[in-house]
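J.: sharing a sequence plus its predicted fold:
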Amino acid sequence: MIRVLIERHIAESLEPVYEERSRKILQRAVSAPGFVSGETLVDTDDPNHRFTLANWRSEADWQRWYGSDERKYLMAELVPMMDRDEVITVLQHAG
């Protein structure tokens, strides 16, 4: 299993719309092959700084979802609400 950390920063005043759209992406990811679980977290020092931590069965499953037309379509709605580029880190257990 791998974990994928997705870091996003939302432009000021777009939080409610962002929440709705980002929830839609996570809901769609749930049905993607290899998706295990996910959660969204907020930076306590900056409420516009958001993190999604998703567990995937394998990196291949994640890459399939990441490159999918469905994710690209959904992200096209989300990207204009962000004031920085999305940062994605793929993590695995050490050792």
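T.: It's in. This structure is a prediction, so every number in the text was calculated from the model and none was measured.
J.: for the rest of this, base every contact and every neighbour count on C-alpha atoms.
T.: Noted.
J.: quick one: buried residues of the longest helix along the chain?
T.: Longest helix in the chain by number of residues (criterion: DSSP state H): helix 15-30. Across helix 15-30, burial judged by 16 or more other C-alpha atoms under 10 Å covers 15, 18, 21-22, 25-26, 29.
J.: list the helices and strands the lengthiest strand in the chain packs on?
T.: The residue-count maximum for a strand in the chain (DSSP state E) belongs to strand 46-56. Applying 3 or more C-alpha pairs under 8 Å, 6 or more residues apart in numbering; DSSP states H and E, one finds that strand 46-56 contacts strand 2-9, strand 35-43.
J.: ok, second structure coming up, stack it against the first:
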Amino acid sequence: MTIKVLIKRSIPRNHANELNLLFVQLRAAAMKQKGYIGGETLKRVDSPEESLVISRWQSIEDWSRWLVSTERQEYQQNIDALVGSETKFEIYEN
């Protein structure tokens, strides 16, 4: 059963360029992972600093393996430091 992971973040304007680079690198790394289907990044119309990433995976196991991987954790630590808060994830199944 496929899943979708919703990742919501508030992007501080003073770190937007650095964060966008990290997001591109993180997505490129995710694309190499077993079970990754695809993803998209959306900006909220009425609040442009708010972003939503929708990441699609073949299974919760595939996502979980990527979530705890050392490679992803390194990206996530850098992102959280720039954002100033811990990233929250919501997982939905199709």
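T.: Here it is on my side, so go on. Here the structure is a predicted model, which means the values were calculated and not measured.
J.: got a TM-score for the pair?
T.: The TM-score (TM-score structural alignment, normalised by the length of the second structure) is 0.92; 93 aligned residues with a C-alpha RMSD of 1.1 Å.
J.: related to what we said a few turns ago, mean shift of the longest helix of the first structure relative to the second structure?
T.: By mean C-alpha distance after the TM-score superposition for the first structure, the fitted helix 15-30 of the first structure averages 0.7 Å away from its aligned residues in the second structure.
J.: can you list contacts of that helix?
T.: Applying C-alpha atoms under 8 Å, 6 or more residues apart in numbering, the contact partners of helix 15-30 of the first structure are 10, 35-38, 48, 65, 71, 74-75, 77-78, 81.
J.: quick one: closest of the helices and strands packed on strand 46-56 of the first structure to Val90 of the first structure.
T.: strand 2-9 (4.6 Å; C-alpha to C-alpha).
J.: count of residues packed around Val45 of the second structure?
T.: For Val45 of the second structure, the neighbour count with other C-alpha atoms under 10 Å is 9.
J.: tell me the counterpart of it in the first structure.
T.: Residue pairing (TM-score structural alignment): Val45 of the second structure is matched to Thr44 of the first structure.
J.: between the helix or strand encompassing Ala60 of the first structure and strand 2-9, how many degrees?
T.: If you go by DSSP states H and E, Ala60 of the first structure is part of helix 59-66. Computed by axes from the mean of the first three to the mean of the last three C-alpha atoms, to 10 degrees, the angle separating helix 59-66 of the first structure from strand 2-9 equals 30 degrees.
J.: alright, calling it a day.
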